[in-house]
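Asker: From the sequence below, what's the structure:
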Amino acid sequence: VYQGRFLNEKADGIAPVVGARLTFTPSENWLINLQGQYLNTRWGNFDDYEGDLSRANAIVQYNVNKNFGIFAGYDWFKLDVDQKGGDGVIGLKQEFKGPVAGVSLSF
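Answerer: Coordinates of the predicted model:
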């Protein structure tokens, strides 16, 4: 467990998140969803922050009935941000990726 100093700051800004999603049903019980999103701090008002955020996923879902389904897929998320301040630059570069699985409830 990390025992060092934590930087706990909040910054509000306005910037568009560009995204696309493709969903199709090859048969009555199957659903396939592909999705991607991207945000760049240059597109908005983020003051001292510079960088981007990217996310993509693919899900295959089987609907047992009209209200319940099970799904599995893959998710990828990347964050690459620098903050410039009077005491230098703080950078954060993280990437998360891996399989996902779960249940879906529809009403």
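
Asker: Going by C-alpha atoms from here, please, whenever you check contacts or count neighbours.
Answerer: Noted.

Asker: Which residue, neighbours along the chain excluded, lies closest to A56?
Answerer: Ranked by Cα to Cα, 6 or more residues apart in numbering and with sequence neighbours excluded, the top spatial neighbour of A56 is G36, at 4.2 Å.

Asker: ok, that neighbour touching R21?
Answerer: Yes - between G36 and R21 there is a contact under Cα atoms under 8 Å: 6.5 Å.

Asker: To check against the first, give me the structure of this:
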Amino acid sequence: MRLPASALSIAIVVLACTSLVAPAHADDDRFALTASGFHPTSHTRVSADAGDLRGETLDFEDRFALARKTTRLRLDGMLRLGDRHRLVFNHYDLERRRSTVIDETIRYDGQTFPIDTLVSGRFDFSLSTLSYEYAVVETPSLRVGAQIGAHWARARIRIRSHGTPIADVHTRAEGGSPALGLRLLATPGGHWRLGGYVQAFKADIGNVDARFTRAGIFAEYRISTHLGAQLGHDWFKLDADYAKPSWNGRLDLVVRGPSAGLTLAF
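Answerer: Now for the predicted structure:
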């Protein structure tokens, strides 16, 4: 699995920052919470089968003109348990819907939506991650933490026609898997904090076979000891095959985009 350039550049960015070593601890916070506006771009491909009737793969952004960006709330937090021990968590969700007259017939979950029908499409997705982190490197200007934890993802799709006869289908799936990762934090001096993370895992649990990769970078300026302004960029990829009563099909999802927010630290 290949990571994007932003993910591969995390280590380079952080290690470069360590050339400006200052007499400050890399992470003195006992608790930190960042609330950001996340402005993502997404690419969603879905399919749903009904018995032996195989559904087509839909590009949601293309079929329902859902490529328009909306800003969503994103939460990131950290709790220090000890000198080298942290709990790290984050959460965000996407909610997109739109109605359009389709120019091709759609077959999804055993239902057919004829051409020239007014159809509404909705896609909701949420992702939460909680990880334990142990600092394998801890210096006054650099912290490298190895992470083990879990992520929980939820996806819901609805396609509904507004013509006669009315066709209305719902598919949904949720589940979790372990997550392994690495997080870096550098304090090059003054009020700046720079860092990033990478997480990945492949799990075949019950009736879900999923593979995910996640990466991000950020730069934060501490206005005061307890308040910071942060800019970042996040990337997430999920490939999942579902064999559930509520969804027998596949989801391929890529979410990426910038974020800007404030950090409260104590």
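
Asker: Send over the TM-score of the superposed chains.
Answerer: Remark: TM-score between the superposed chains equals 0.82 [TM-score structural alignment, normalised by the length of structure 1]; 101 aligned residues with a Cα RMSD of 2.1 Å.

Asker: between G36 and R21 of structure 1, which one's more packed in?
Answerer: More crowded of G36 of structure 1 and R21, by other Cα atoms under 10 Å: G36, with 17 against 12.

Asker: contacting residues for that one?
Answerer: By Cα atoms under 8 Å, 6 or more residues apart in numbering, G36 of structure 1 lies in contact with 19-21, 54-57.

Asker: From A7 of structure 2, how far out is the residue nearest in space to the middle of structure 2?
Answerer: Central residue check for structure 2 by Cα atoms, centre = their mean: the C-alpha nearest the mean position is that of F236, 4.5 Å away. Distance of F236 of structure 2 to A7 of structure 2, given as Cα to Cα, to the nearest Å: 10 Å.

Asker: got any residues that touch both of those two?
Answerer: What both F236 of structure 2 and A7 touch, as defined by Cα under 8 Å, 6+ apart, is the set A215.

Asker: circling back: what's the residue nearest to A56 of structure 1 aligned with over in structure 2?
Answerer: When structure 2 is aligned by TM-score structural alignment, G36 of structure 1 is paired with V198.

Asker: May I ask which helix or strand encompasses its match?
Answerer: Per DSSP states H and E, V198 of structure 2 falls inside strand 192-205.

Asker: got the angle for the helix or strand just after that strand vs strand 192-205?
Answerer: Elements were assigned by DSSP H and E; along the chain past strand 192-205 of structure 2, the next helix or strand is strand 208-222. Angle between the axes of strand 208-222 of structure 2 and strand 192-205 is 170 degrees (criterion: axes from the mean of the first three to the mean of the last three Cα atoms, to 10 degrees).

Asker: ok, average deviation of strand 208-222 of structure 2 from structure 1?
Answerer: Following the fit onto structure 1, the mean deviation recorded for strand 208-222 of structure 2 is 0.7 Å by mean Cα distance after the TM-score superposition for structure 1.
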